[in-house]
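*Asks:* Here is a sequence with its predicted model. Questions after.
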Amino acid sequence: MIQRFPFAASALSALALSACAPGAAPPAPAAEADWPYYGGDAGGQRFSTAAQITPANVKGLKVAWTYSTGHMQTHAEAVERAAFEATPILAGGRLFLCSPFNVASAHDPGDGKALWTFDPKIDDTLRYPNSFNCRGVAYWRDPAAPANAPCAERIFMATNDRRLFSLDAATGKACAGFGQGGQVDAMPGAQLARPAGAQITSAPVVIGGVVVVGSSIDDNQRVREIPGAVRAFDALTGALRWTYDPLQAAGPGVVAGAANVWAPMSTDPARGLVFLPTSSPSPDFYGAARPGNAAHANSVVAVKAATGEVVWAFQTTHHDVWDYDVPAQPTLAMLGYQGGPVRPAVIQTTKQGLVFTLDRETGQPIIPVEERPVPQGGEVGEVLSPTQPFPVAPEPLAPNRIRPQDAFGLTPWDRDACRKLIAGARNEGLYTPPSTQGTILYPFTGGGSNWGGLAFDARRGVAFLNTSSALHKVTLIPAERVAGEKQAHPGVEISPQAGAPYGMRRELLVSPLGLPCNPPPWGVLTAVDMTTGKVLWRTPLGTTRDLAPGSQFLIRGVGTPNIGGPIATASGLVFIGAAMDNYLRAFDAASGQELWKGRLPAGGQATPMTYVWKGRQYVVIAAGGHAKGDTKRGDQIIAFALPQ
């Protein structure tokens, strides 16, 4: 899951990044372009044919409209536990979105005015594993329904409290024939240890008349966790069509749960396939009760949409004891590598900063993957995989080795403290196993990449993706000491891993001034030519202006950890928020130069989208901040456009 970034503001007053001044240019009329899926298209490329906004005129972008969900008032006491990660969709002539508290709404694409809202009235006093969150909704047109029939067009929304709603896209009213009054239990039979032990954060997908839903489950709590089952429901009736448990083939002797799909999914309607990014099995950091590689955990899994039958699975981490979930939407593309035949592909980015490129029909690597030896010697009872998979290209997009002498610090005193922290931990590079000594995880469990995934420009064969860079120290605690440690350190993440001989403690490695102990940049946007595997450019992403006002003038080019993803457009622009400051940025897709940034009223830790409506291109992002980044909270959707 995403982890909190508690970097001290006093230390961050030493960080900075420069910006470009805005300008203006008159736009030309543009052809209509929508954004009907969470990831732009069914395969999650996050690419738009819209080209009215160009590298030449992007400096002229201004706020065109804003919309407030109102949750800063209606859920005032819960917003500190919320993450506004939503990406709106445009389909059927309306813009649709959801708030962190699952209030769905439809809007006029030209001015943002609400056409309807629907509130499922979730309980905002609960504490969910991944904050109050709704990344998006799904649109479906019933091919058998008359054009103006009720619920001929539907919006599907899955909620934090694990319900799946079917709403009339025209009116926002619940579709009466779907389940009971327009809703079904999206996790039927789940025996939760606590009421908020699981939630649904990512948008469902609709394919072939079924709605597919994943889940987000408590991390690090117990060995015998609930199964991370993916479920499909009939799009008309809500009847359960199939259930797929990624651990169903784990074999005898395996005791574990989770391996759930909390990140966004993709679909291939032509092949009738759904692509699932699965997470780690329970518990995250000790795996003696789950010998072997845990079947389809930590994998990209292709299943038949009609039945849930597995077509293929490719595992990106064997016997995961590092919380290295597959965290991002699988991106579907057509690719040829180094002059080879162009084939249907799946591009999958990971928390480790690795990018796997697989054949969409077989799951076999298009860009070769090597099994390489990795550190061994886990704690008592642990049997690690002797090797892990590494793609030969591109090179890892996040650093994964650090020595004490590499420690970063603002002053010699600060740097020396970080050197001692690194030297005191077990640290043998990527895949060093967790230990009672304390082990460095680099990249940390927030990535590398996370749920923001990548954007892909098929015409150029280029992928754009953002990564974070920070260190976690994970320490295994003998089970009998967990309660005492938790009481002694109330501000530190300590979890029981009940049923295992060890609990765990996870903390960011930061200096006494609060700076990350690893060298910057701490956030980067990268372009990769996927036909050659070569990195084209890298640029730091983000400033610390909103973490420590004035800091951006003292040191430049450090970036920040980031939450959210990029989009790309046909004119050669890459738009991204994500960084821990209140900006939406535009970069030149060819060079990586920052061309524009637009000020937001709160943190933009979400993935933007773009569309053309009545000849005018808009770029839209949720500006609501993030509980785990502790960025400024808000409840607005902001649309930028060129002046008319």
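*Replies:* In hand now; what should we look at?
*Asks:* When you work out contacts or count neighbours from here on, use the C-alpha atoms and nothing else.
*Replies:* Noted.
*Asks:* Enumerate every residue touching the residue of the chain positioned farthest from its centre.
*Replies:* In the chain, the residue that sits farthest from the middle, by CA atoms, centre = their mean, is Pro146; the gap is 36.9 Å. Pro146 is in contact with Ala152, counting by CA atoms under 8 Å, 6 or more residues apart in numbering.
*Asks:* Report the separation between it and Ala176.
*Replies:* Counting by CA to CA, to the nearest Å, the gap between Pro146 and Ala176 amounts to 17 Å.
*Asks:* Also Ile402?
*Replies:* For Ile402 relative to Ala176 (CA to CA), the value is 57 Å.
*Asks:* These two: who's more crowded?
*Replies:* Comparing Ile402 with Ala176 by other CA atoms under 10 Å, the one with more neighbours is Ile402, at 20 against 17.
*Asks:* Against that first model, consider the following:
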Amino acid sequence: MTIKALVCASLLLASNPYSYGQAPRKAAAVHPAGEWPAYGNDAGGMRYSPLNQVNDKNVASLKVAWTYQTGELGLYEGTEAMKKAAFEATPIMIGRTLYFSTPAARVFAVDAATGKEQWVYDPAINLHTGYSEVTSRGVSAWPAGGSDKGKGASRIFVATIDGRLIALDAKTGKPISSFGDRGTVDLNKGMGGTISVTSPPAIIGNTIIVGSAMGDNQRFDYPPGTVRAYDVITGALKWGWDPIPRDSTNKAWYTWNGPKAHKTGAANAWATLSVDAARDMVFVPTSSPSPDYYGGERLGQNLYGNSIVALRASTGKLVWYYQVVHHDLWDYDIAAQPVLTDIMKAGKKVPAVIVGTKMGHIFILDRTTGIPLFPVEERRVPASDIPGEEAWPTQPFPVLPAPLGIQSVGEKDAWGPTEEAKEGAKKRIAQLRNKGIFTPPSYEGSVMTPGNAGGIHWGGMCVDPKERLLITNINILPAIIRMVPRERQAELEGKGSAVVRGEMGMQRGTPYVMNRDYLFQVDEKGVMMQTTPPWGTLVAIDLNSGLKKWEVPLGYMLDPQKYPGAEKWGSLNFGGAIVTSGNLIFVAASRDGHLRAFDSHTGAELWKYLLPAGGQATPMTYELDGKQYIVMAAGGHGKFSTKMGDYVVAFALEKP
């Protein structure tokens, strides 16, 4: 198929997503207002709490209520895990118990009022194995939605970095022997390789749905990114859905071209899935097909990679899809949980799904059809000059909400703490290929911004349904991507070339090795960014109009005593925000180690607390015995080089 024909096909597909009709509506699960029964509180990931005991008038009086330590760091001794471990979990709270997981997927149950340990389960992961990530962002409870007529959760599920799905008794923490093989389902079985899971599974009715994570950029033929559903009682497989078409009966088959194209791996969903029980739908955010930065072995549009895909939860059948990046060459996975909420359009309430992306693009789609509710334009983008590669000629750009973060980098954007440093940054930028957000990889090096770490990263978004606000924190970390011909790699490494500094991805099965670096310098003073601040912000968008309401810097990276004004420069950040009816946004995430509260109306910072370790996780809140608590996992992030620890810290007002 020619490029011209493929363009026509893509425009047709983009304007007419596949739709297979709606299943009968079922009653949605409801949970008591004081609980936080799922990763995003509700199954659609709004991360909103109606609690307002802690509010914009009294938040400055928040104090530590209790602290719990998991003892996790002791597990890492004698291994390389400390370099990768990240305590990214958001606890869930059901009844009177808080449940959470550590980077090594140990599961804890503690008393939500006191932090007193109730039980611990250790899956005994072999930390001597070289996992790409060492993290677990949380656990899931069944029945979904929290308390079942006051009975509380029956089962707690955790999915692990060594590819296991484990069912635990919520009261005792012991594996449920009737589930799978003595409590465990082997997720590696039938995958043709090993996978990991870093996000909590989605639960809808008696079905548990799980995606997968896998290391990037090392090979062409990673395992398939199949999403699978299991029976929560027995562990029996119900269905599987592969985002890459493997036979010509699939309508997406012709969007993959080349003799090896249909053997591509990945396009997996490693972010948290969202479910709509009333519509029997699960919303799957897929990632880049492998490898991330070279698509010469998988020419074409590459459906359903880099897409939000709506599946029938009971059967796994495709309902609709919307692709946010065609033929990804930039590692632009959908990293954030899709958010399910309602949008007012022409005076009517429309069920929507909001898709936040690493590009800083936000797509707001009709939840039942996948059709955009705000304008999206298909625009021309630069061609590739790498032999064998064919970048897709157009990409979708949302008009509203407007893109977040800088969308291109030029010499005018160079920054340094001194004139000499600024000039060095300017010269470095001038040497790179730089034609905007979808500049393809090149031999000389291409700038990609906001970058593969976001824009909107896995920390994701939250929604205040009362005020109709979408809130998200973003990163601005331009990446530099080079393609190195495989036959020249050894030569360049032998000469110690600056071209091969940074991360090398072998991309086996392709003609090129990938080199990834970033626009910063590391010296004795630490990490010094080379683009104008802010480098991380917190943003609020009006969902009625699609317009930005406010944007403020989030945290700081440099010592304000040494660098006056640094507190206004923002910080690279990992972890998300929550919003409450008390007109508050709680977020940590930044490199300076603080948990902060912001006014949701204005973005003004109202309170902050220095955590005992890095806060690269998303907080949560609940109410118990008439007291509202805010809880934060503080364990640091090995790759992000924040202070390591093993803390869970709860905050409350001394006199509610």
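*Replies:* That came through, no problem. Remember, predicted model here, so these are calculated numbers, not experimental data.
*Asks:* all helices of the stretch 351-500 of structure 1, in order?
*Replies:* 412-423, 482-488 (DSSP state H, counting those that start in this stretch).
*Asks:* which position in structure 1 aligns with Ala352 of structure 2?
*Replies:* By TM-score structural alignment, Ala352 of structure 2 lines up with Ala345 in structure 1.
*Asks:* what's the neighbour count on its match?
*Replies:* For Ala345 of structure 1, the neighbour count with other CA under 10 Å is 23.
*Asks:* so it is in which element?
*Replies:* Per DSSP states H and E: Ala345 of structure 1 is located in strand 343-349.
*Asks:* Counting by contacts, list what that strand packs against.
*Replies:* In terms of contacts (3 or more CA pairs under 8 Å, 6 or more residues apart in numbering; DSSP states H and E), strand 343-349 of structure 1 is packed against strand 331-335, strand 355-359.
*Asks:* Between those strands, which one is closest to Ala106 of structure 1.
*Replies:* Of all these, it is strand 331-335 that lies closest to Ala106 of structure 1, at 26.8 Å by CA to CA.
*Asks:* give me the stretch of structure 2 that that closest one matches.
*Replies:* The alignment of strand 331-335 of structure 1 onto structure 2 (TM-score structural alignment) covers residues 339-343.
*Asks:* can you check stretch 428-448 of structure 1 too?
*Replies:* If you align by TM-score structural alignment, stretch 428-448 of structure 1 falls on residues 435-455 of structure 2.
*Asks:* in the matching stretch, what's buried?
*Replies:* For stretch 435-455 of structure 2, the neighbour count (16 or more other CA atoms under 10 Å) marks 435-443, 445-455 as buried.
*Asks:* Tell me where the stretch 401-550 of structure 1 has strands.
*Replies:* Secondary structure of the stretch 401-550 of structure 1 (DSSP state E, counting those that start in this stretch): strands at 439-441, 454-457, 462-468, 472-478, 493-495, 502-508, 523-529, 534-540.
*Asks:* and of the helices and strands packed on strand 343-349 of structure 1, who's closest to Glu480 of structure 1?
*Replies:* Here strand 355-359 is closest among these (CA to CA), at 39.7 Å.
*Asks:* Quick check: the closest one compared with structure 2, mean distance?
*Replies:* Its matched residues in structure 2 lie on average 0.4 Å from strand 355-359 of structure 1 after superposition (mean CA distance after the TM-score superposition for structure 1).
*Asks:* Show me what that strand is packed up against.
*Replies:* strand 343-349.
*Asks:* got the angle between the strand it packs on and strand 462-468?
*Replies:* Per axes from the mean of the first three to the mean of the last three CA atoms, to 10 degrees, the angle that strand 343-349 of structure 1 makes with strand 462-468 is 10 degrees.
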